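Novice: this one's structure only:
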């Protein structure tokens, strides 16, 4: 991931409604949620959901697919993994321990990224 892509991903998450949607989709897992279910969970109008998920999809954080008349969205764990890798390489010089971070299950590919995005990043002080 290049810096411009990382900026786009952070910008996509830097909005209360988009962060709420992202967190709901992280909890939903790979099966994702329909746009209607996202609207209910986030307390937003369907048109607002469409706007917000489109921004996160363009940023590489979500993927979508159609089933009959419904559009489903899920977190793109590869995109999240790329963002976390960018942070580790660019901000921690490739050594997450320098930043006081450990990504649970990071060697598991996209799964570790998903766990990290769900809030399972731990600092050195968390173990104390």
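Specialist: Looks like it came in fine. Here the structure is a predicted model, which means the values were calculated and not measured.
Novice: CA atoms for contacts and neighbours, from now on please.
Specialist: Will do.
Novice: Who are the contact partners of residue 81?
Specialist: Taking Cα atoms under 8 Å, 6 or more residues apart in numbering as the criterion, residue 81 is in contact with 109-110, 112-114.
Novice: How about residue 5?
Specialist: With contact taken as Cα under 8 Å, 6+ apart, residue 5 is in contact with residue 59.
Novice: So which bits of the helix or strand containing it are buried?
Specialist: Using DSSP states H and E, residue 5 sits within helix 3-13. For helix 3-13, a neighbour-count test (16 or more other Cα atoms under 10 Å) marks 5-6, 8-9, 12-13 as buried.
Novice: Relative to residue 53, which of these is nearest.
Specialist: residue 12 (9.1 Å; Cα to Cα).
Novice: Report the separation between the closest one and residue 55.
Specialist: Distance of residue 12 to residue 55, given as Cα to Cα, to the nearest Å: 6 Å.
Novice: same question, residue 114
Specialist: Residue 114 is 19 Å from residue 55, by Cα to Cα.
Novice: all helices for the protein, in order.
Specialist: For the chain, helices defined by DSSP state H occupy the ranges 3-13, 16-28, 35-42, 46-58, 77-86, 110-117.
Novice: try it against this one:
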């Protein structure tokens, strides 16, 4: 996972409404929720919901599937695990000491 992909995903989650939306989809599990159900849970206007869902889809955190007339949204659990693994991989890896000649 690239730094740009990680930054995009974290930026998408950095908005309160998108974080609430993503957490709702996490609680819903692999079955996901229809856009209408999400709107009822969060009380967002359809255009606002579409905007926030679009940002989460673009960031690779949410997948959508058309089922008849409904669009089902699901959290992409594998993507979230990948982000956490990529960030965690840096833990305690050490930092190169730089010369401090300027001081």
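Specialist: Perfect, I can see it now. Please read all numbers here as calculations on a predicted model, not as lab measurements.
Novice: Fetch the TM-score of the aligned pair.
Specialist: Here the TM-score for the pair of chains, by TM-score structural alignment, normalised by the length of the second structure, is 0.86; 93 aligned residues with a Cα RMSD of 1.1 Å.
Novice: Please pull up the equivalent of residue 43 of the second structure in the first structure.
Specialist: When the first structure is aligned by TM-score structural alignment, the residue opposite residue 43 of the second structure is residue 43.
Novice: Give me the neighbour count for its match.
Specialist: By other Cα atoms under 10 Å, 14 other residues sit near residue 43 of the first structure.
Novice: residue contacts, the closest residue to residue 63 of the second structure other than its chain neighbours?
Specialist: In space, and not counting its chain neighbours, residue 63 of the second structure is closest to residue 74: 5.3 Å by Cα to Cα, 6 or more residues apart in numbering. If you count contacts by Cα under 8 Å, 6+ apart, residue 74 of the second structure has them with 25-26, 28-33, 62-64.
Novice: If we use 6 Å, what do you get?
Specialist: 25, 32, 62-63 (Cα atoms under 6 Å, 6 or more residues apart in numbering).
Novice: now residue 70 of the second structure
Specialist: Applying Cα under 6 Å, 6+ apart to residue 70 of the second structure gives no contacts.
Novice: Next one: it from residue 36 of the second structure, what distance?
Specialist: 8 Å.
Novice: now do residue 14 of the second structure
Specialist: Residue 14 of the second structure is 23 Å from residue 36 of the second structure, where distance means Cα to Cα.
Novice: so residue 59 of the second structure sits right up against residue 7, yeah?
Specialist: No. The pair residue 59 of the second structure / residue 7 is not scored as a contact, 9.0 Å apart, by Cα atoms under 6 Å.
Novice: looking at the second structure, which of the contacts of residue 81 of the first structure still make contact?
Specialist: For the contacts of residue 81 of the first structure, no contact is reproduced in the second structure when applying both residues aligned by TM-score structural alignment, their matches' Cα atoms under 8 Å.
Novice: For the buried ones among those residues, write the corresponding ChimeraX selection.
Specialist: To isolate the buried ones among the contacts of residue 81 of the first structure in ChimeraX, judged by 16+ other Cα under 10 Å, type:
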select :110,112,113,114
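Novice: Among the contacts of residue 81 of the first structure, pick out the one closest to residue 49 of the first structure, please.
Specialist: Comparing the contacts of residue 81 of the first structure against residue 49 of the first structure with Cα to Cα places residue 114 closest, at 21.5 Å.
Novice: Quick check: closest non-adjacent residue to the closest one.
Specialist: Nearest residue to residue 114 of the first structure, sequence neighbours excluded (Cα to Cα, 6+ apart): residue 77, at 5.7 Å.
Novice: what number of residues lie near that neighbour?
Specialist: If you count neighbours by other Cα under 10 Å, residue 77 of the first structure ends up with 24.
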